[in-house]
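S.K.: Okay, here's the prediction I keep looking at, along with the sequence it came from:
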Amino acid sequence: MASPRHKGGDLEDGLEMSPGHGLHFPLPERVPSLGWRGINFTAGGRKILKDCSGIIHPGEFTAVMGPSGSGKTTLMNILSGRQNPSGGGLKVDGTVTLDGRITAPSKFRDSVAYVMQEDALVSTSTPREVLEFAATLKLDKSRHEVKTIVNDMLEYLRLSTCQNTMVGNQLTRGISGGERKRTSIGMELITQPSMLFLDEPLTGLDSYAAVTTSRVLKGLAEHGVTVLMTVHQPSSEVFELFDRVMLINEGEIVYHGPRTSLEDYFVSHADLRCPPHYNLGDFALYKLQTQPPEVISRLVDAYKAGMVDADAKCVTGDGMKNGVVKATMNTPYRAGLHKQFHMLAAREFRAVVRDPDVFIVRYIVVMCTNLLSASIFHDSGRPGSELFWLTNMRLFQPYFSAVVIMCLTQLFGPAQTAIIRYPEQRMVFLREYTSGMYSAIPYVISKSMIELPLALFECFLQIVVFYWIVGLQGNFMFWLLLLWLLHLVSSSLAQLMGATTSTVNRAMQLMPLLFMPQIVFSGLFINLERIPVWLRWGQYVSYLKYGVNLGYFIEFGFDKPTLAGINSIYANLVGLDMGILLAMLIIFRIFTIVVLRRKARFVH
């Protein structure tokens, strides 16, 4: 591909592509114009956007500016197909066009690259791994081609020096904020996007990182990509890079046109002139918030009348073409489920290997809590006939209590870590899922596969401690398998509940709802027949009850029917108990997949 030409001079700080430099990462061949007419958005009875119209053209770097809460991000979400158009008190009106033909944003959502305000990246991955992950799943290329594309992308985005450094997070030091942002942009550029939308990409960056990132975006626009980004307070140097500016105030577009015409527009329609050597962007935002309503209304009316940008006529006047366009952009490549699973599982495994402290602490806690619990019931286990136990209930109670504690441990421990798993990684999942990298099925299965050996080892530690300190008599392998199954069922239900929430705090608030019904309906503290009939159904969804039942027979055998009956445990239900636990494991995981898909249908 020919070397790029820079309209505004060389890109500084190493961003200039030298003559003859072949760009291996894909760039769009044809980009349509995106227009919108009469966009209104209502949420909970409040009108967020009011009769917004405009157009953006290929190869333009457009900044959407306005006060906080003015509707900048909402408009961009609607145009990119990431805003739920209805339901829950939401309502979107208006039309969106590609090259003048009416279409639905959801039709071309996969062809619009979207960089969220939060850099949703896996903290244990490096910039190279992040880009290789995206390229492998979103490009139909060989491994060698992927490596070439990623190498070129790293060089273009000035990430070569940090390519093998982990991204990091608040607790683990990693790459800088500007490098994180450019890595996020690189993930989206991998797919040859026709349009690149960015939500507040400069937030939290220092002045140098903000300018560097903006120059990267400017260079992309000059390569033919339509770049649209929201920005709150750009510096003068950043503002000078914009081709066009869109000003929004209280849901209405005040101005949308060339950056160089903004000052003349304010002078002509509001008699507002920017002082010399003053940041024009700051001036415009300040005036939007300090001028009387009648002045702002004049500016809004002037824009609607088409006095600023004649290009707006194609979406507000006779330029609208009839008909509905089905698709004018290339359909993005989607990797097969096997490749999705392979890449996700490899990433999960790397996360375990690179952050071992989490699991070391986890296993230390498991050992400490089980040593304490087992010590309380030290030497409670012993062989005995049914008659022996019936005549020595004071000895049976601590022995049976040890069995119950072992099962209870698999209720609390796994659930506490699992319920926050999806809320913690929600933004990463939403970004990658909505970008079309993978589906929810391999995402959940890959996490489950990595979880299996970790859970097995945790259960092994528990059974080793209890087996020798308490003096258990049951089959060691049967105990290990039962605790493993209980661990996975408890984790599955916790993950399902966590998937329904959007934050860790909300997930933690669901913990009592997870634990209490399991304990109350297990039959351990009250005979199930004494529970009101209209609540008695709860026993059938208590996996703790099934686990204790199976644990009893592993430890005491099947030759003590009277002793079992006293504890509401019946030998003829062993197969059913096992089948129900396996069914719960599968059903909870399936429901988790369904919930994740539904929650990710629209980001907002």
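M.R.: That came through fine. Numbering: from 1, shown residues only.

S.K.: Going by C-alpha atoms from here, please, whenever you check contacts or count neighbours.
M.R.: OK.

S.K.: wait, V315 sits on I55?
M.R.: Yes. Taking Cα atoms under 8 Å as the definition, V315 is a contact partner of I55 at 7.1 Å.

S.K.: what touches both of the two?
M.R.: Residues touching both V315 and I55 by Cα atoms under 8 Å, 6 or more residues apart in numbering: 35-36.

S.K.: In space, what's closest to the residue nearest the centre of the chain - neighbours in sequence excluded?
M.R.: Centroid check for the chain by Cα atoms, centre = their mean gives M427 as the closest residue, at 2.6 Å. Spatial nearest neighbour of M427, excluding adjacent residues (Cα to Cα, 6 or more residues apart in numbering): A120 at 5.5 Å.

S.K.: Count the residues that sit near the one you found.
M.R.: By the criterion of other Cα atoms under 10 Å, A120 has 19 neighbours.

S.K.: List the residues that contact it.
M.R.: Here A120 is in contact with 184, 427-428, 431 (Cα under 8 Å, 6+ apart).

S.K.: Identify the farthest-apart pair in those residues.
M.R.: With Cα to Cα as the measure, no two of the contacts of A120 lie farther apart than S184 and M427, at 12.4 Å.

S.K.: Against that first model, consider the following:
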Amino acid sequence: MSRVAAAASTFPSPTTLRELIMSSGAELAGNEFAGGDDVEAQPPVRRVSFVLTFTNLTYTVEARARWKDVIRRQKNRSGSTVILDDISGEARDGEILAVMGASGSGKSTLIDALAAAAAGSSIRLNGERLESRLKKAISAYVMQDDLLFPMLTVEETLRFAAELRLPRSLAAGKKKLRVEALIDQLGLRKAARTLIGDEGHRGVSGGERRRVSIGADIIHDPILLFLDEPTSGLDSTSAFMVVKVLQRIAMTGSIIVMSIHQPSHRIIKLLDRMIFLSRGKVVYGGTPANLPAFFADFGRPIPDGENWADFALDLIKELEDYPEGTKTLIQLNKSWQPLKGDFEVQPQLSLTEAIAATIIRGKLFSDAAAIAGAVAAASMVPKFANPFWIELSVLSKRSFTNFRRNPKLLTFRLAAITATGIILATVFHKLDKSPKGIRERLGFFAFAMSATFYTCADALPIFLQERYIFMRETAYNAYRRSSYVLAISFVFLPLLIILAAVFAVVTFWSLGLGGSFFFYFLIILASYWAGNSFVTFLSGVVPEVILGYIIVVTLLGCSLLFSGFFINGDRIPKFWIGLHYISLIKYPYEAVLKNEFQDSGECFVRGVQIFDGTPLAAAPEALKIEVLGRMGISGLNITAVTCVSDGEEILRRQAVSGLSKWGCLWVTVGWGFFFRILFYVWLAAGKRR
């Protein structure tokens, strides 16, 4: 806090943070306790601390060129599409601004634009532009979909959100109190210990789920709250309860801006301001109370008993079917703006003073000193609420809790690995040291190493399911991307160790393998690590599970083909040799071969065994010995017990050379880190995209 204060002093500012907070607190106290006849004689005026204004907001999308036009070298005639056209309005603290319109009218785009509020845009808070870091610290955006971990309870979901969004400087007891207060504010006390649930697990109701989504994003008690259709998919009662909760949040001093589709009459009574859109243009902007007079002035009064919002949307849709469209309605709305007096109230405090006063009232659970003192130097606002190691701890604990409560992921995978190991152990039981035993060992090693990679494909849906949760949380700097990448790595590591240990124990002694059991376990673990990292990276790239599985099967099939099992590396054509060296299966395959055959001191082909696999294999033993004796005439002294092929000879025939077995192990481990780094780079690039 001292470093922040010191840095803030280098920027021009009318008052210090201490003076702002003291003066704001004194002013608030004076207004609250001031008495006298003069004060009582004046009509009560609600104090407005924050006003969000947007003026002439326009958003245009450039149409992409069609492939036919590209082939014909023609320009794309479709040009650009205007999504939002010259939209203006305002929202105040303590009020709810609802954006309405038919599908495709631009209401979700308007919410997105206001939530982005990029510096330099026409969006202002108390007349001042919002720098990106400050905006993320004092605002929240609730997406239309409920993006939650299904195996966490309501209380755990909010508690993990508090540990990520609230600063380390805030005591654990205060964080707990904030969670408890939010549960009561959202009306979730009875469901606090209920799982969120999903299609396969029963959990909270749809309305409760939506309120939990809102709570996870407002845990830091933001000043600005944007919501994209928070009542979508809910019944009338649940939708009313959600908006009622939003009204209570607004009364704490927040600005609520949301899009909503066909609200009920009860919900309309809870709204303070409304904007109706038609094809990106404002056809009405004002209070719900003025809506009947507006349409009466237009010549289409709202019938008695008719839902005002339904009437307005139906009329707008009807006008859109005419050539002139809603031009007349748009012009009437512009003529109404100076008359209805909705924009007369102005904030009585600057943005700096308003934030300081807000913190005095106990709102905005964040680094108060840094935020309130950084409006003049917005770059000083901390980008993240907590240090890296706290994020890593919380994310790891959350992922592990969600993973632990879904035992199917562990049980089914462990059962699959155990069953695979048992089948291999019985099929290749007690391999002998003969030419047939050599071929069987090579086949087992190739299958086993490829199986470790293929069985990692079940991790593909995990990040795909968490993708939008990750995007929502990192969009407002809840945590670092590096923290997330390391957290999911740590969560999977114990599972990989268990799987590798089970497979190694089941197969090593049953097959009669040689070499070091510890190294055999390590190379299987390294293969699981590389495979899991590879699949994790793909899950961040591909848009859906089916496509991901296709890519995994294709790439791992190529890796197995060029691993050196089907064709030796020295016989692969030069124009394909690059795929041999980047094969994921090559290095673990060669590692287990070297562990089995290198420096083993074992003989795998003796005397007459050299005829195995030849037409003489079925000949009598005496004939084979006679042939060996005749071979001795030419200088080859081979008897029935002479060692013809040892482990080193097998490695030479398989063209396995170069790296040691430990070198192959480290390359396999390196593949895992390589794909984790690629995963992080892709996530970081996704932020810029």
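M.R.: Thanks, I have the structure now. Predicted, not measured: the structure shown is a model, and the values here were computed from it.

S.K.: related to what we said a few turns ago, quick check: the aligned residue for the residue nearest to the centre of the first structure in the second structure?
M.R.: Under the alignment by TM-score structural alignment, M427 of the first structure pairs with Y468 in the second structure.

S.K.: swap in I593 of the first structure?
M.R.: I593 of the first structure maps onto Y680 in the second structure, by TM-score structural alignment.

S.K.: and which of the contacts of A120 of the first structure is nearest R158 of the first structure?
M.R.: S184 (12.8 Å).

S.K.: name the element that closest one belongs to?
M.R.: If you go by DSSP states H and E, S184 of the first structure is part of helix 177-189.

S.K.: which helices and strands does that helix pack with?
M.R.: Helices and strands touching helix 177-189 of the first structure, by 3 or more Cα pairs under 8 Å, 6 or more residues apart in numbering; DSSP states H and E, are strand 112-115, helix 127-138, helix 207-222.

S.K.: one more time with 10 Å
M.R.: strand 112-115, helix 127-138, helix 143-156, strand 195-199, helix 207-222, helix 426-434 (3 or more Cα pairs under 10 Å, 6 or more residues apart in numbering; DSSP states H and E).

S.K.: Quickly note the distance from the counterpart of E555 of the first structure in the second structure to T157 of the second structure.
M.R.: Matched by TM-score structural alignment, E555 of the first structure corresponds to E596 in the second structure. Going from E596 of the second structure to T157 of the second structure by Cα to Cα, to the nearest Å gives 50 Å.

S.K.: what's the answer for F311 of the second structure, then?
M.R.: In terms of Cα to Cα, F311 of the second structure sits 39 Å off from T157 of the second structure.

S.K.: who has more neighbours, those two?
M.R.: Taking other Cα under 10 Å, F311 of the second structure and T157 do not tie; T157 has more neighbours (23 against 17).

S.K.: Touching, V535 of the second structure and I550? I think so.
M.R.: No. Under the criterion of Cα atoms under 10 Å, V535 of the second structure makes no contact with I550, lying 11.7 Å away.

S.K.: Give me the more crowded residue out of the two.
M.R.: Between V535 of the second structure and I550, counted using other Cα under 10 Å, the more crowded position is V535 (28 against 10).

S.K.: mind listing what that one touches?
M.R.: 453-454, 456-463, 541, 548-549, 551-552, 675-676, 679 (Cα atoms under 10 Å, 6 or more residues apart in numbering).
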